[in-house]
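Trainee: Here is my input; please provide its structure:
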Amino acid sequence: MTRVILVDDQTLVRQGIRTLLEIGGITVVAEAGDGAQALTILEEASGPEAPDVVLLDLRMPRYDGLWLLRKLQDAGREVPVLVLTTFDDDALVLEALRAGARGYMLKDVTVEQLAEAVRALADGGTLIAPSITDRLLRAIKAAPEPAGSQGVVVDQLTERELEVLRLMAEGYSNRQIAQLIHLAEGTVKNHISSILTKMGARDRTNAVLRAIREGLLG
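Mentor: Below is the predicted model of the structure:
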């Protein structure tokens, strides 16, 4: 059973999202009203109590979603984070993805879409390409790279690595990629490790963002 922590400052919104998730067969194990509360919950959660996914609002008073993402990134915590947003700020969403969010969705999604997205992230996938808009794509291409970023030379990636990278961008998990291209899951993990190294990316989301920026996804 997929376990979720729900982080949103509005109680009514949390109740609505909880209802949607439960209809979709997802269990909400904890709720938080801001990033600080969520961080405390995550620090105390372990073993079977640890969440599979954090559903995170970006705009919250005091300790917002971006604050939490950066805290998790600094601590090396790799819990998958799915941002739920009204998408009124392209730059903020882009910054969230760069800070480690595995993807984002609008708050007007259907029950099926939300449940599918949560399960995809819990299974190691990302959720960027299926819901990305032209506005965000332009923002990714136009925004300056963070300090220390490296450019990507297409020839550095093998054809197989490019294939895996494109499937990563489409939100597939390691297991799904392995099934689609008929490889062992361990081999797929090795390809992803090589992709991250060659691209100088710290994680899957960062690799996909750089791939979009460099035009590697076709």
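Trainee: switch to C-alpha atoms for all contacts and neighbour counts from now on
Mentor: Noted.
Trainee: Next, please give the residue ranges for the strands of this structure.
Mentor: Using DSSP state E, the strands assigned to the chain run over residues 3-7, 27-32, 53-57, 81-85, 103-106.
Trainee: In the shortest one, which residues are buried?
Mentor: Neighbour-count burial for strand 103-106 flags 103-105 (criterion: 16 or more other C-alpha atoms under 10 Å).
Trainee: Export these to TSV and append columns for distance to Val208.
Mentor: Putting those into TSV (distance: C-alpha to C-alpha, whole Å) gives the following:
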residue	distance to Val208
Gly103	11
Tyr104	14
Met105	17
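Trainee: so which of those residues comes closest to Leu162?
Mentor: When the buried residues of strand 103-106 are compared for distance to Leu162 (C-alpha to C-alpha), Gly103 wins out at 20.2 Å.
Trainee: any idea how far the closest one lies from Leu92?
Mentor: Computed with C-alpha to C-alpha, to the nearest Å, the distance linking Gly103 and Leu92 is 13 Å.
Trainee: Start and end of stretch 179-191, how far apart?
Mentor: Stretch 179-191 has an end-to-end distance of 14 Å (C-alpha to C-alpha).
Trainee: tally of neighbours for Leu20?
Mentor: 18 (other C-alpha atoms under 10 Å).
Trainee: And for Gln15?
Mentor: Applying other C-alpha under 10 Å, we find 14 residues neighbouring Gln15.
Trainee: What of Leu136?
Mentor: The criterion is other C-alpha under 10 Å. On that basis, Leu136 has 17 neighbouring residues.
Trainee: same deal with Lys71?
Mentor: Tallying neighbours of Lys71 according to other C-alpha under 10 Å, which is how burial is gauged here, yields 16.
Trainee: what are the ranges of the helices in this structure?
Mentor: Taking DSSP state H as the criterion, the chain contains helices spanning 11-23, 35-44, 65-75, 90-98, 111-122, 134-142, 159-169, 174-181, 185-199, 204-214.
Trainee: I'd like the structure of this one too, to check against the first:
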Amino acid sequence: MTFALDGLLWLDQPVIQNSLWDATAETLLMVGWSTLATVLIGLPLGLLLVTTAKTGIRPAPIVNQILSVIVNIGRSIPFIILLILLLPVTDWIMQTNIGWRGMVFPLAVGSIPFFARLVETNLLAVDTGKVEAAQMMGATRTRIMADVMLREALPGIIQSITVLIIMIIGFSAMGGAVGGGGLGALAYNYGYQRYLLDVLVITVIIITAIVQIVQMFGDMLSRYVDHR
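Mentor: Alright, predicted model coming up:
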């Protein structure tokens, strides 16, 4: 396979320029919405995994085992296979299974189990002495979860969200090869299929820049909320 090296096509062709901006916007949209859905579902799921454990504040071993199996199965399915398996469901829920909108649902489904385990890990790292002290003071389970566990684990959870976003960016680029839209689709359709190395390089640069910004912002926010 040979690539076109003569000139920067994305600067010379208005069509490529417009496609580049549109693809960047699509990537940000699919990553943003899927991250929001993942956090809204994965955070309480991770909290439930911790609280229903044998050593949790509300033990429910059977519920915990069922949730653990579901999460482990979700984590074990490769994203590209999950994307294909979910095509009918995605089409029903999102009214489409192509473009950036068609990627939001499978991205969220594939990321929720991963993020739930990250939340679980962060919550388990909270000093048990603080939880026991809150129980001795008569705090309710809800107050313990909100004011002790989540508060103490917040810096780590923010770092986990940062990791989550970067992972979703990678998944979204992968989905571009199967009609998912965004920068991944642009890199595949123009950079790979049409052998335009300049388009491929610029999409990689933009994705790298987005990842760096996300990581920097995540680190700053994590340090800001860390009062330990």
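Trainee: Any idea what the TM-score is?
Mentor: After superposition, the two chains reach a TM-score (TM-score structural alignment, normalised by the length of structure 1) of 0.24; 78 aligned residues with a C-alpha RMSD of 4.5 Å.
Trainee: re earlier: looking at the helices of structure 1, which one is packed in the most?
Mentor: Each of the helices of structure 1 was given a mean neighbour count from mean count of other C-alpha atoms under 10 Å, and the largest, a mean of 22, is that of helix 204-214.
Trainee: ranges for the helices of structure 2?
Mentor: Residue ranges of the helices in structure 2, as given by DSSP H, are 9-12, 14-51, 61-76, 79-85, 87-94, 101-124, 128-136, 141-143, 151-175, 182-186, 197-225.
Trainee: Can you say which of these is packed in most?
Mentor: Highest mean neighbour count among the helices of structure 2 (mean count of other C-alpha under 10 Å): helix 182-186, with a mean of 28.
Trainee: what's the closest of the buried residues of strand 103-106 of structure 1 to Glu161 of structure 1?
Mentor: Using C-alpha to C-alpha, the buried residues of strand 103-106 of structure 1 come closest to Glu161 of structure 1 at Gly103, 21.2 Å.
Trainee: just checking, the closest one touches Thr85?
Mentor: No - at 10.6 Å, Gly103 of structure 1 does not count as touching Thr85 under the criterion of C-alpha atoms under 8 Å.
Trainee: Please tell me how far the residue lying closest to Glu120 of structure 2 once chain neighbours are set aside sits from Ser160 of structure 2.
Mentor: Nearest-residue entry for Glu120 of structure 2: Gly46, 4.8 Å, with adjacent residues in sequence omitted and distances by C-alpha to C-alpha, 6 or more residues apart in numbering. Using C-alpha to C-alpha, Gly46 of structure 2 is found at 12 Å from Ser160 of structure 2.
Trainee: got it, and Ile213 of structure 2?
Mentor: Taken as C-alpha to C-alpha, the spacing of Ile213 of structure 2 relative to Ser160 of structure 2 amounts to 15 Å.
Trainee: Likewise for Leu200 of structure 2?
Mentor: When distances are taken as C-alpha to C-alpha, Leu200 of structure 2 and Ser160 of structure 2 turn out to be 29 Å apart.
Trainee: Phe114 is in contact with the residue nearest to Glu120 of structure 2, correct?
Mentor: No - between Gly46 of structure 2 and Phe114 there is no contact under C-alpha under 8 Å: 9.7 Å.
Trainee: Next, the contact list for the residue nearest to Glu120 of structure 2, please.
Mentor: Gly46 of structure 2 makes contact with 115-120, according to C-alpha atoms under 8 Å, 6 or more residues apart in numbering.
Trainee: at 6 Å instead, please
Mentor: 116, 119-120 (C-alpha atoms under 6 Å, 6 or more residues apart in numbering).
Trainee: picking that back up, let's have the helices of structure 1 in CSV, adding distance to Asp57 of structure 1.
Mentor: CSV is the format used below for the helices of structure 1 (distance: least, C-alpha to C-alpha, whole Å):
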stretch, distance to Asp57 of structure 1
helix 11-23, 10
helix 35-44, 9
helix 65-75, 6
helix 90-98, 11
helix 111-122, 14
helix 134-142, 18
helix 159-169, 22
helix 174-181, 26
helix 185-199, 28
helix 204-214, 18
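Trainee: Please name whichever of the ones you listed is nearest to Val53 of structure 1.
Mentor: helix 111-122 (5.9 Å).
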